[in-house]
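Undergrad: this one's structure only:
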């Protein structure tokens, strides 16, 4: 049997037993067992070593892949009559956007899915979130036909997504695209579970980049749901932090607001990955932080902030850990003078809500993921 015909059902990679550093690797003995079982038409779970360890031990094994390899797999979208589901992370919009997507999809219809809405507080104005998603998508040159807010993890609005797919599909294959760590495979698993009752068909993990090749899932109407590899955005916080630290930074449950009373000239550090300066405004103000409960927040005077950060990043201000500092760009800031109640965004971390008519400055490594929007709460 040609080994190119055997694919891991977890990540989609072609199985091979030659190079443990590349995708699809299985030790020779395990590979031979799978090959023999398939030759005998026996039912067997076909997982590469990497996916097996993810499923059973929650252990990540790095492989040698790059974004160019992933992007090449999307090239044929220009020549295919398809429906595209573009999944983005509502906590890291900029980090989860694929800048080259308009080039790959052309005039192909797009449904944009804002995932992880279950992490937002219950009093979130969902209409404002949708408006913000559409505005941001348009800035990137993407004009979705529909926008839906979902949670693959909690199966929120999955039924609505399935109905929307049926309405828009028109006998076309469905391509699911997105950056790593947006919850794409979890969402697909929810769709499959709703349609067929099969659970965890596709490997999922809190680690970015678990799908290494496209996975075609046949549907009852003769078309396929195709899970494409997560595009690696190397500047995402998820690719800088260790898995342990990523759990501290990325919210695991609905976030609870934390209110800080600040005077002009005071600063908040969001661990060692974000900084918020209250520069000027009408006296003491309430600032509301929406972030993971496990994210360490420290208040200090702005005049001492630079020295404090230099001394304590990697020690008190963690994550990042000291050994990760070389991978981290220096903090870079953007200044804002708010005209209305606004959310100041820290991609991958959360946001801080501020009142109108205040001057603030926010920082992240290389100004990564910084932005503002009209307050959604």
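TA: Noted; the coordinates are in hand. As the structure is a computational prediction, the values presented were derived from the model and not from experiment. Residues are numbered from 1 along each chain as shown.
Undergrad: from here on, contacts and neighbour counts on C-alpha atoms
TA: Fine.
Undergrad: tell me the centre residue of this protein?
TA: Closest residue to the average C-alpha location of the chain: residue 182 at 2.5 Å, with C-alpha atoms, centre = their mean.
Undergrad: Leaving out chain neighbours, which residue sits closest to it?
TA: Spatial nearest neighbour of residue 182, excluding adjacent residues (C-alpha to C-alpha, 6 or more residues apart in numbering): residue 89 at 4.8 Å.
Undergrad: Assess the claim that the one you found and residue 120 are in contact.
TA: No: with contact defined as C-alpha atoms under 8 Å, residue 89 does not reach residue 120; the gap is 11.9 Å.
Undergrad: In the stretch 51-200 of the chain, what residue spans correspond to helices?
TA: 67-73, 93-96, 101-105, 126-139, 158-169, 184-196 (DSSP state H, counting those that start in this stretch).
Undergrad: which residues are in contact with the fifth one?
TA: For helix 158-169, contacts defined as C-alpha atoms under 8 Å, 6 or more residues apart in numbering pick out 82, 83, 148, 150, 151, 152, 190, 191, 194.
Undergrad: who are the neighbours in contact with the first one?
TA: Taking C-alpha under 8 Å, 6+ apart as the criterion, residue 82 is in contact with 108, 109, 169, 172, 173, 174, 175.
Undergrad: In a markdown table, list the residues you listed along with distance to residue 20 and neighbour count.
TA: Shown next, in a markdown table, are the contacts of residue 82 (distance: C-alpha to C-alpha, whole Å; neighbours: other C-alpha atoms under 10 Å):
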| residue | distance to residue 20 | neighbour count |
| --- | --- | --- |
| 108 | 37 | 16 |
| 109 | 39 | 18 |
| 169 | 39 | 16 |
| 172 | 37 | 17 |
| 173 | 33 | 21 |
| 174 | 32 | 22 |
| 175 | 29 | 22 |
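Undergrad: try this one next to it:
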């Protein structure tokens, strides 16, 4: 029997090992062969019931897959989450791509407030890319979910690939497979060919999409980035780290020695400075709570899982401790909680930002 691959995640189909990658029951396989749409059980459940089952793939395997990108003469389409640039940078990508052209795609444009101009975001992305050693041939903003600028993306890919293969790379949760689905739909009319979800690590092996001239677009697995908030949240909580709608910024007038809790997922302390407005850019459903800095740690310990949700009580034991990061701010700056959102500081301030252990907190020139 010839080898069959799941068209959702790219895993090799097998009917023997229930817990293994690519498992599908024999009856489902036969049905899939009739329709020409063979999915593994994991992808089938994800697509139809929004159920996720964990598949263990080592970091080494991801590294090997990424090395294959560097060994080929190809256009690399690097998909970045605009909402979480720092959390969606692939460590060492400039080294992996080995001189191949990189087209940088800022996805999830629909999440940013409409007042933000495309030109400003594009320039900001290019500057951030240069800081991490990437020299993209072009930068494009898209929304895979809203099918925004998909034709533009197809045209740019065609322009820059010059007859070569195309590798689409990105860390988990940036919307990479959704973007490829949108491209396929635009070209062929087929909807939702590749399994997409908010869950880290949905694509298990590179998926080949043939092009008319004999070249391929390869969808690679999402590279695991350990600093993303998504890796510390349950399936139910992931919506707070993956907003689906335009963010409505909220401004809080804070006095020194006041604290803002980001539900139970983070904390922002205004330690010293003039009273001022701090603007929060997070998922619209994330509950923010203002309190005094004095006693804030005890407040968190008492209310995490009740007043400060998420995390919930049952998940609290497994949730990492919050780690403190202190900054002195002198100009308009964003304090970014990787994978969750950011707080814009307008004036001079001494602040502390707390995030779960393992999740990075960084400052950047304000994007808005």
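TA: It's in. Values in this document were obtained by computation on a predicted structure and should not be read as measured data.
Undergrad: TM-score for these two?
TA: The TM-score (TM-score structural alignment, normalised by the length of the second structure) is 0.94; 368 aligned residues with a C-alpha RMSD of 1.8 Å.
Undergrad: could I get the helices of the stretch 51-200 of the first structure as JSON lines with distance to residue 279 of the first structure?
TA: What follows is the helices of the stretch 51-200 of the first structure, written out as JSON lines (distance: least, C-alpha to C-alpha, whole Å):
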{"stretch": "helix 67-73", "distance to residue 279 of the first structure": "39"}
{"stretch": "helix 93-96", "distance to residue 279 of the first structure": "25"}
{"stretch": "helix 101-105", "distance to residue 279 of the first structure": "38"}
{"stretch": "helix 126-139", "distance to residue 279 of the first structure": "26"}
{"stretch": "helix 158-169", "distance to residue 279 of the first structure": "43"}
{"stretch": "helix 184-196", "distance to residue 279 of the first structure": "39"}
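Undergrad: Out of these, the one nearest residue 53 of the first structure is which?
TA: Shortest separation from residue 53 of the first structure across the helices of the stretch 51-200 of the first structure is recorded for helix 184-196, at 16.8 Å, computed as C-alpha to C-alpha.
Undergrad: In the second structure, which residues correspond to that closest one?
TA: Mapping helix 184-196 of the first structure onto the second structure (TM-score structural alignment) gives residues 176-188.
Undergrad: residues making contact with the matching stretch?
TA: Residues outside stretch 176-188 of the second structure that contact it (C-alpha under 8 Å, 6+ apart) are 79, 143-145, 147, 150-151, 154, 168-170, 190-196, 203, 219, 222.
Undergrad: What's the local residue count around the equivalent of residue 322 of the second structure over in the first structure?
TA: Matched to the first structure by TM-score structural alignment, residue 322 of the second structure sits across from residue 331. Counted by other C-alpha atoms under 10 Å, the residues lying close to residue 331 of the first structure total 18.
Undergrad: hang on, isn't residue 331 of the first structure packed against residue 361?
TA: No: applying C-alpha under 8 Å, one finds residue 331 of the first structure not in contact with residue 361, separated by 11.7 Å.
Undergrad: Now do the buried residues in stretch 202-210 of the second structure.
TA: Across stretch 202-210 of the second structure, burial judged by 16 or more other C-alpha atoms under 10 Å covers 202, 203, 204, 205, 206, 207, 208.
Undergrad: what residue of the first structure matches up with the third one?
TA: In the first structure, residue 204 of the second structure lines up with residue 212, judged by TM-score structural alignment.
Undergrad: Residues contacting stretch 211-225 of the first structure, please?
TA: For stretch 211-225 of the first structure, contacts defined as C-alpha under 8 Å, 6+ apart pick out 9-13, 23, 65, 70, 73, 171-176, 185, 203, 226-230.
Undergrad: Return the members of these classed as buried.
TA: By neighbour count, with 16+ other C-alpha under 10 Å, the contacts of stretch 211-225 of the first structure hold 9-13, 23, 70, 172-176, 185, 203, 226-230 as buried.
Undergrad: now, which of those residues lie within strands?
TA: 173, 174, 175, 176, 226, 227 (DSSP state E).
Undergrad: neighbours around residue 63 of the first structure, how many?
TA: 16.
Undergrad: quick one: what's aligned to it in the second structure?
TA: Using TM-score structural alignment as the criterion, residue 63 of the first structure maps onto residue 55 of the second structure.
Undergrad: again with residue 275 of the first structure
TA: So, by TM-score structural alignment, residue 275 of the first structure is matched to residue 267.
Undergrad: surely its match meets residue 287?
TA: No: taking contacts as C-alpha under 8 Å, residue 267 of the second structure lies outside contact range of residue 287: 11.7 Å.
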